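Peer 1: Coordinates only, no sequence provided:
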């Protein structure tokens, strides 16, 4: 069997997987978890990568991670290395981190600062807008420098958040409406005047959808997250069918304080399955932040915020991010698929840019709750994956009361995959 025969078999197998994916989603019983192959099959994972992670808007980081000209960070979307860099005009750009010469990665460090982007292989050099500046005298006279700049990825920023898309054409929909709302709701925090205090990267041996599913419900919180529940109220909003009257009254009192300070808090959702969602929730009475004892993690409040008991503004962006914005610091989470049964969960903690470590904040206190929570969720996700791999697994029902957000997630996932698959027909 020659190489072409092998490629034909691979292509046929993948085409079958795409067809099977569509059939499984068509036949899936509403309000139930997914069929087993969608959680553990490598070919189905490839469909996820091509139809979700190479086509939809993804959260990658915050603008304050690249505060000045030439500051950059890198991120891997499957097998696609991407470079995020701020140019001389203050714009944040996203490029495929692959040289136009022979494809080598250009920036090999996770973070850095450069005057120009120089490929370490043969020193091809690009400016911060991706234009090719130097390719050596060895190239032929017909070589067109202007046609060999770095390939761009779509990039948008709002409220300090950076989103990219690897799609061939910019994704359509209501994303810009969400970005406008995000800009409004993030204004009090003044993200450009924050800094990254610390970050963690956790590899979880579970499919990326299991990571998101676990995040989308607090059904498991009481039994698994004692540190988090020192400050977090598990109800998702005042419409949560489980929320008691005491919580509604607590929310109403907090909302009065938010209004007095001009802090937006109305619940906003966008897209199918509430893909993009912003909601401000109070923390437990007597607490100020998501720390082990509920006290502030940083002495300096963010932006124009005056109230240390602002609660937590929760921001969801499917397929790969959830976030908690508090008065004195904020925490952002990013999920990236590694394989059919492995994911990378990145957590970043931000404080005021003038805050001094050891004086205004202590890194251990800042991260203690979420380090514990992340590890607890890792164990839950990995055990979930092991159980799903069993021949005894079959899709189970979601609770419409406790797991309504999972139902929303699956609605978005199923609709998006089917929409993108049908665009190729």
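Peer 2: Received the coordinates, thanks. It should be emphasised that the depicted structure is a prediction, and the values quoted were computed from it without experimental measurement. Numbering: from 1, shown residues only.
Peer 1: from here on, contacts and neighbour counts on C-alpha atoms
Peer 2: Fine.
Peer 1: can you give me the helices for the protein?
Peer 2: Under the criterion DSSP state H, the chain contains helices at 3-27, 37-40, 42-48, 175-186, 208-215, 221-224, 245-260, 363-388, 404-422.
Peer 1: Dump these into TSV; add mean neighbour count as well.
Peer 2: Converted to TSV, the helices of the chain look like this (neighbours: other CA atoms under 10 Å):
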stretch	mean neighbour count
helix 3-27	14
helix 37-40	20
helix 42-48	20
helix 175-186	17
helix 208-215	21
helix 221-224	13
helix 245-260	14
helix 363-388	18
helix 404-422	18
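Peer 1: Alongside the first one, take a look at this:
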């Protein structure tokens, strides 16, 4: 009786990309449609991410960030790149097209190309680590950013993968756990990954500071519409619609009212 009435509650789980994805919803949505579907929508097909064989990679570095901002601000920031030229000098040196303000997620299947003189995805553009064998020729020297709603970012480059997980702990605070994944022999041989890690560590710090500076305005009682979406932000608009659908609200044409909380209908997709 005790085990039946007071035992652990069952939850839906799925192992993918080397992580365990958990969904607490009583009726979990389709993993293929909601999670893998986000990857397909970004890359064009599911096979593209398999080239990186993420499940076989090892953690070379992990940072945990305590961000004083709502999780939706972090997602919006990750999706747009108007800010890139002004706060990401190291990133735009490696990915020159980001200086023009277009995020890599704007085009389906597009990966931002490394600069001509750049040798690797490192803080100074120097040589990276050993390339992941399965990476296709058309994926080489390119960076792909993927948002898996609600709280996962996947960043793909030829020699490593950067994997973010966000854990909202308050309406104005989010803990972000970020892994840098490399080929096992790179980690086991204790190769120096610091220049590789430092690039996106700086990007994270710069982004999270920007989000924290935005949060006070979002916390205001006057906050309602939040701004106007232009056509080049269609992917951000889709995220707003996704949130509002789960909140049971509708995005106004003049702006995008978002609750400072999160999805509350019990249908949020799995997260690792």
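Peer 2: Yep, it's here. In this text, all values refer to a predicted model and were calculated from it rather than measured experimentally.
Peer 1: one step back: of the helices of structure 1, which approaches residue 144 of structure 1 most closely?
Peer 2: Minimum separation from residue 144 of structure 1 across the helices of structure 1 (CA to CA) falls at helix 3-27, 33.1 Å.
Peer 1: So what touches that closest one?
Peer 2: For helix 3-27 of structure 1, contacts defined as CA atoms under 8 Å, 6 or more residues apart in numbering pick out 35, 38, 43, 44, 47, 414, 417, 418, 421.
Peer 1: Not counting its neighbours along the chain, what's nearest the fourth one?
Peer 2: If I follow you right, that is residue 44 of structure 1. Distances taken as CA to CA, 6 or more residues apart in numbering place residue 38 nearest to residue 44 of structure 1, at 5.8 Å, with adjacent residues excluded.
Peer 1: Might one say that that neighbour is in contact with residue 46?
Peer 2: No. Using CA atoms under 8 Å, residue 38 of structure 1 is not in contact with residue 46, being 10.3 Å away.
Peer 1: about what we covered before: now the helices of structure 1 in JSON lines, with distance to residue 77 of structure 1?
Peer 2: As requested, those are exported to JSON lines (distance: least, CA to CA, whole Å):
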{"stretch": "helix 3-27", "distance to residue 77 of structure 1": "20"}
{"stretch": "helix 37-40", "distance to residue 77 of structure 1": "18"}
{"stretch": "helix 42-48", "distance to residue 77 of structure 1": "12"}
{"stretch": "helix 175-186", "distance to residue 77 of structure 1": "20"}
{"stretch": "helix 208-215", "distance to residue 77 of structure 1": "13"}
{"stretch": "helix 221-224", "distance to residue 77 of structure 1": "30"}
{"stretch": "helix 245-260", "distance to residue 77 of structure 1": "38"}
{"stretch": "helix 363-388", "distance to residue 77 of structure 1": "20"}
{"stretch": "helix 404-422", "distance to residue 77 of structure 1": "18"}
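Peer 1: Residue 66 of structure 2 pairs with which position in structure 1?
Peer 2: In structure 1, residue 66 of structure 2 lines up with residue 203, judged by TM-score structural alignment.
Peer 1: check contacts around the most centrally placed residue in structure 2.
Peer 2: Nearest residue to the geometric centre of structure 2 (CA atoms, centre = their mean): residue 153, 1.7 Å. Contacts for residue 153 of structure 2 (CA under 8 Å, 6+ apart) come out as 145, 146, 147, 163, 164, 165.
Peer 1: how about residue 25 of structure 2, what's its match in structure 1?
Peer 2: Under TM-score structural alignment, residue 25 of structure 2 pairs with residue 167 in structure 1.
Peer 1: Tell me how far its match lies from residue 151 of structure 1.
Peer 2: Taking CA to CA, to the nearest Å as the measure, residue 167 of structure 1 falls 12 Å from residue 151 of structure 1.
Peer 1: Who has more neighbours out of those two?
Peer 2: More neighbours surround residue 167 than the other of residue 167 of structure 1 and residue 151, with 17 against 14 (other CA atoms under 10 Å).
Peer 1: what does stretch 162-172 of structure 2 correspond to over in structure 1?
Peer 2: Mapping stretch 162-172 of structure 2 onto structure 1 (TM-score structural alignment) gives residues 331-341.
Peer 1: circling back: closest one to residue 234 of structure 2 out of the contacts of residue 153 of structure 2, please.
Peer 2: Distance to residue 234 of structure 2 across the contacts of residue 153 of structure 2 (CA to CA) is lowest for residue 147, with 13.8 Å.
Peer 1: Leaving out sequence neighbours, find the closest residue to that closest one.
Peer 2: Nearest residue to residue 147 of structure 2, sequence neighbours excluded (CA to CA, 6+ apart): residue 153, at 4.8 Å.
Peer 1: which residue lines up with the one you found in structure 1?
Peer 2: Here residue 153 of structure 2 is matched to residue 322 in structure 1, going by TM-score structural alignment.
Peer 1: Distance of its match relative to residue 37 of structure 1?
Peer 2: As judged by CA to CA, residue 322 of structure 1 and residue 37 of structure 1 stand 26 Å apart.
Peer 1: now do residue 19 of structure 1
Peer 2: Using CA to CA, residue 19 of structure 1 is found at 13 Å from residue 37 of structure 1.
Peer 1: do residue 94 of structure 1 as well
Peer 2: Computed as CA to CA, the residue 94 of structure 1 to residue 37 of structure 1 distance reads 33 Å.
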